[in-house]
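**Q** predicted model and sequence follow; I will ask about them next.
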Amino acid sequence: MQLSFEKVLKRETFRVVLDMQIYTSMVATFVAVFGLFASGEWKTLHGEMRGFAKGEVSYVMTVAWTAVVWQVCAVGVVGLIFMVSSLFSNVISTLSLAITPIASVIVFHDKMNGVKVISMLMAFWGFVSYIYQNHLDDVKARRIRSDTNNSSNDVGGPW
């Protein structure tokens, strides 16, 4: 995606970010709706809605708000790619994968199992690794700048 910003679109505006999100979402929606109808699964949607424990209105609200939140998240991810880098965007997305199960335990009283714990630990490990590597790169860049400044000061001689 970052490559498409730099090489294909050659513009870096918020409008481009939104266009990229809108067009990819439209394609994904058409593919999903086509798959829903092609598989015949659309016939079971009403039964699924009636079988939802909290009722039909809660089912529709859950589906609608999930779609809205995912779009906001996707715009944020594309915005991070646009403003910072695709690597940083992936790191933030990975960190959110670790935070989501914690939020589901707190908000929805979901059960925490071993798979969730291991996936959270791996996500935190990835985030900490990124931060640590960023720190090491920063220290190295400072050292190189310092060495360059010191050697350029020595070239002129004592006067």
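**A** All right, it came through fine.
**Q** from now on I want contacts and neighbour counts done on CA atoms only, so please keep to that.
**A** Will do.
**Q** apart from its chain neighbours, what residue comes closest to the most centrally placed residue in the chain?
**A** Geometric centre of the chain, nearest residue: Ser93, 3.3 Å, by Cα atoms, centre = their mean. Nearest residue to Ser93 in three dimensions, chain neighbours excluded: Val77, at 7.5 Å (Cα to Cα, 6 or more residues apart in numbering).
**Q** put this next to the previous one:
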Amino acid sequence: MKIYTAFVATLASLVGLFASGEWKTLEGEMHMFSPGKVSYVMTVLWTAISWQIASVGVVGLIFVVSSLFSNVISTLALPIIPVFAVIFFHDKMDGIKIIAMLIAIWGFISYGYQLYVDDKKSRKTSSSVEENS
């Protein structure tokens, strides 16, 4: 299923790229990339490969462990990605990225807290059922 979804997304992206005429600016974008043409191609190539590996890994987590654990790992990865972009690609950390990172961290903490509350409630319910029987 993941392969079909990725294939459709790739086709939609390519249709959008050619329909909008953006494909004409790709060569200029590559020339303006300060580290050079090879670095531009390698960045695009390895970004695509790493996203495919991440997608297969998430699906693997669903099959091997659970979809819940897969969602936890995906949610945890959201605030880490901008930090890696700053470290490895020397990207600038501006206000929008900081706000997005804080919201992602807040979402992860809220998710973990809700799991804690649900677990505490289910333990309380199961212990009261055991006492009644």
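**A** Arrived safely, thanks for sending. Small disclaimer: the values here were computed from a predicted structure and weren't measured.
**Q** hey, where'd the helices end up in the second structure?
**A** Listed from the start of the chain, the second structure has helices (DSSP state H) covering 2-20, 26-32, 37-64, 67-89, 95-132.
**Q** what sits up against the fourth one?
**A** Taking contacts as Cα atoms under 8 Å, 6 or more residues apart in numbering, the residues outside helix 67-89 of the second structure that touch it are 58-59, 61-62, 91-93, 97, 100-102, 104-105, 107-108.
**Q** by how many degrees do that helix and helix 95-132 diverge?
**A** If you take axes from the mean of the first three to the mean of the last three Cα atoms, to 10 degrees, helix 67-89 of the second structure sits at 160 degrees to helix 95-132.
**Q** I'd like to know how many residues surround the residue nearest to Ser93 of the first structure.
**A** Burial measure for Val77 of the first structure: 21 neighbouring residues, criterion other Cα atoms under 10 Å.
**Q** what do we get in the second structure for it?
**A** With TM-score structural alignment as the criterion, Val77 of the first structure lines up with Val58 in the second structure.
**Q** tell me the counterpart of Lys124 of the second structure in the first structure.
**A** Residue correspondence, TM-score structural alignment: Lys124 of the second structure in this structure matches Arg143 in the first structure.
**Q** could you measure from the residue mapped onto Ala9 of the second structure from the first structure over to Ile22 of the first structure?
**A** In the first structure, the position corresponding to Ala9 of the second structure is occupied by Ala28, as judged by TM-score structural alignment. Taking Cα to Cα, to the nearest Å as the measure, Ala28 of the first structure falls 10 Å from Ile22 of the first structure.
**Q** in PyMOL, how would I select just the buried ones from the contacts of helix 67-89 of the second structure?
**A** Listed next is the PyMOL selection for buried residues among the contacts of helix 67-89 of the second structure, using 16 or more other Cα atoms under 10 Å:
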select buried, resi 58+59+61+101+104+105+107+108
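**Q** to which residue of the first structure is Ala100 of the second structure aligned?
**A** Aligned against the first structure - with TM-score structural alignment as the criterion - Ala100 of the second structure pairs with Ser119.
**Q** could I get the contacting residues of the match of Ala9 of the second structure?
**A** Under the criterion of Cα under 8 Å, 6+ apart, the contact list for Ala28 of the first structure is empty.
**Q** can you get me a residue count around the equivalent of His109 of the first structure over in the second structure?
**A** The equivalent of His109 of the first structure in the second structure is His90 (alignment by TM-score structural alignment). For His90 of the second structure, the neighbour count with other Cα under 10 Å is 10.
**Q** now swap in Tyr111 of the second structure and tell me
**A** Residues within reach of Tyr111 of the second structure, counting by other Cα under 10 Å, total 14.
**Q** please apply the same query to Thr29 of the first structure.
**A** By the measure other Cα under 10 Å, the count of residues near Thr29 of the first structure is 12.
**Q** ok, it to Glu41 of the first structure distance?
**A** From Thr29 of the first structure across to Glu41 of the first structure, the span is 15 Å (Cα to Cα).
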